[in-house]
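Asker: sequence first, predicted model second:
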Amino acid sequence: MTRRLLFLAVTFALVTLTVAADARPATLEIPAGNLSVLALGDSVTSGYHCNCDAFPAEYGDLLAQRNGTGVTVHNFGVGGIDSEDLLEELDRSSSQAAQAATDADYVLLTIGANDFAGHEDDVTAGRCTTECVTEELAGLTANLRDILDRITELDTHRTPEILVTGYWNVFKDGQVARNLYPQQGQNATEALTQATNQVIATAAQAAHATYVDLATPFETAPDITNLLAPDGDHPNAAGHALIADLLLKATPPTRKLTG
């Protein structure tokens, strides 16, 4: 934290950060003149297993540098949640995620991988691909539509810029996956990931949100293992930095403050 504050003092841009945590309540104040970033999603968003600044904080730094303004980041990423959980959270007006959505300039959304957790063993063993998760894919489609509608409805100050990411893999990847899964299991997880990303991209397009492809830059890296934490499931510091950079590149160059 000291390093970041010193750096931002030099660049004349301030990023304030709220992280959802069981141990302490989040504060939703946004300093006057600051842009507001709301991050919603699962353990990827929360920065689980990274021991680094998760991509929402890094994105906030990059946005502050680019726009020359203060940025407040509210990170409500929660490990283990699926799309139904997130929708329920946004439907509770008393939840801090819903409250933060009422005044967000940018919303970062990463959700969906945990919708398939109940079929992980079958898919990674190569016993099925998408045919065993047809109900889950349909549920994700419906939930994403409602989540994106809810985000827009909640923001009473402006229409937020919504950036929706896909996944490089809904399960493990890199050397960990190569060690654990047979080749047919690796092929099945890739097929399911492609189907999931198509659902996410279609939902984003229908809601006039921006879909941010993570699969291509992760999977075309010299070795995706170098972008992942030791568990093979979550991004490491390099992976989070890459996600933040991709999000910034997908963000419109200016954002007019209103309200």
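Answerer: Structure's in. What do you need?
Asker: make it CA atoms for all contacts and neighbour counts henceforth
Answerer: OK.
Asker: and stretch 45-63, how far out from the chain middle?
Answerer: Its chain's average C-alpha position is 10 Å from that of stretch 45-63, according to Cα atoms, centre = their mean, to the nearest Å.
Asker: hey, where'd the strands end up in the stretch 151-259 of the chain?
Answerer: If DSSP state E, counting those that start in this stretch is used as the criterion, the strands of the stretch 151-259 of the chain fall at 161-165, 210-212.
Asker: now these in TSV, with mean neighbour count and distance to N34?
Answerer: Below are these laid out as TSV (neighbours: other Cα atoms under 10 Å; distance: least, Cα to Cα, whole Å):
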stretch	mean neighbour count	distance to N34
strand 161-165	23	15
strand 210-212	22	22
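Asker: could those strands go into TSV alongside distance to V15?
Answerer: Converted to TSV, the strands of the stretch 151-259 of the chain look like this (distance: least, Cα to Cα, whole Å):
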stretch	distance to V15
strand 161-165	18
strand 210-212	23
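Asker: helices or strands next to the helix or strand in which R3 is found in the packing?
Answerer: Using DSSP states H and E, R3 sits in helix 2-11. For helix 2-11, there is no helix or strand it packs on, judged by 3 or more Cα pairs under 8 Å, 6 or more residues apart in numbering; DSSP states H and E.
Asker: what's the next secondary structure element after that helix?
Answerer: Taking DSSP H and E, what comes next after helix 2-11 is strand 15-19.
Asker: name the residues of the helix holding R3 that come out as buried.
Answerer: Buried residues in helix 2-11, counted by 16 or more other Cα atoms under 10 Å: L8.
Asker: one more structure, for comparison:
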Amino acid sequence: MDPKSVRRAAAGLLIAALAGCGTLPSAAAAPAPSPAAEPVVVTLGDSVPAGSACDCDPFPVTYARTVHAVSENLAVPGYTSADVLTQIPGVRSRLATADEVVLMIGANDLAAAFDADTSFADAATTMRQNVTAAIRAIDAVRATRVLVLGYWNVVQDGRVAAAAYGPAGVQRSVTATEYANDGLREAAADTHATYISTDAAFHGPDGTQDPSNLLAADGDHPNAAGHAAIAALLPPLRSGD
């Protein structure tokens, strides 16, 4: 047998041996696809989304869990609309990852006017301007869906409010809240945002329901049931958002 034939025969025996041992080289397996990253919901706002007085998961956390998203809850108790507008430059990196932004702010603007007995109209106008500017600042970081939530009351409500304010004070709180919600609705309309009312969840479809069972002992902030009611109002994340 000539040398070339010997080499070919040896190579054939080697391949056969490797195949029998299960070590025959093969094409590299395709890498497993990386799991899709969970969407991110960023929340900006005041003590309501922050979960003050609740000792529970606040609604941004419950909502994010429901839509299989990560909650970035940046709400701060005591914040006004001006505070949120000032906050945005410092949280640009968080907003840059957002698939949705939830904005609930403005109660403290109108609560200050309620406490000081100053103009609700003036407070609401300033609040609307700040919220509109905040939404546009968010857009400048990342154009994504923004949900603007209204309030059932900007101060105390239910049995606590009745005892603290009396009938005339309760009516003033209703008026202050209407100014706040009108301003928030207009800010959403001025931009691409979606306004979501929370009033019916707390006061019922006809506006006469006592919200006390949805409020913490302070009569101001939602309890666990109240946060669940707010979370249930928020729509599913849209594909591509």
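Answerer: Received it, and whenever you're ready, just let me know what you need. Keep in mind the model is a prediction, meaning the values are calculated, not measured.
Asker: fetch the TM-score of the aligned pair.
Answerer: Superposed pair, TM-score by TM-score structural alignment, normalised by the length of the second structure: 0.80. Supporting alignment: 204 aligned residues with a Cα RMSD of 1.7 Å.
Asker: circling back to that earlier point, from the chain's centroid, how far away is the helix holding R3 of the first structure?
Answerer: Its chain's average C-alpha position is 25 Å from that of helix 2-11 of the first structure, according to Cα atoms, centre = their mean.
Asker: which residue range of the second structure does stretch 175-193 of the first structure align onto?
Answerer: With TM-score structural alignment applied, stretch 175-193 of the first structure matches the range 159-177 in the second structure.
Asker: ditto for stretch 232-243 of the first structure
Answerer: Against the second structure, stretch 232-243 of the first structure falls on residues 219-230 (TM-score structural alignment).
Asker: which residues touch that stretch?
Answerer: 47-48, 51-59, 62, 153-161, 198, 201-202, 212-216 (Cα atoms under 8 Å, 6 or more residues apart in numbering).
Asker: likewise for stretch 163-181 of the second structure?
Answerer: 106-107, 110-111, 114, 120-121, 124, 127, 150-157, 161-162, 197.
Asker: buried ones among those residues?
Answerer: 106-107, 110-111, 114, 120, 124, 127, 150-157, 161-162, 197.
Asker: those residues in helices, which ones?
Answerer: 107, 110-111, 114, 120, 124, 127, 161-162 (DSSP state H).
Asker: closest one to V67 of the second structure out of those residues, please.
Answerer: A107 (26.6 Å; Cα to Cα).
Asker: what lines up with the closest one in the first structure?
Answerer: Matched to the first structure by TM-score structural alignment, A107 of the second structure sits across from A113.
Asker: residues contacting that match?
Answerer: By Cα under 8 Å, 6+ apart, A113 of the first structure lies in contact with 82, 167, 170-171, 196.
Asker: hang on, T132 of the second structure packs against A193?
Answerer: No. Counting by Cα atoms under 8 Å, T132 of the second structure stays clear of A193, with 9.4 Å between them.
Asker: for ChimeraX, what selects the buried ones among the contacts of stretch 219-230 of the second structure?
Answerer: Applied in ChimeraX, the following selects the buried portion of the contacts of stretch 219-230 of the second structure according to 16+ other Cα under 10 Å:
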select :47,48,51,52,53,54,56,57,58,59,62,153,154,155,156,157,158,160,161,198,201,202,212,213,214,215,216
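Asker: in the match of stretch 175-193 of the first structure, what's buried?
Answerer: 160-162, 170, 173-177.
Asker: which among these gets closest to A75 of the second structure?
Answerer: So of those, ranked by how close each gets to A75 of the second structure (Cα to Cα), first place is T177, at 20.0 Å.
Asker: quick check: the gap between that closest one and A10 of the second structure.
Answerer: Per Cα to Cα, to the nearest Å, T177 of the second structure is found 90 Å from A10 of the second structure.
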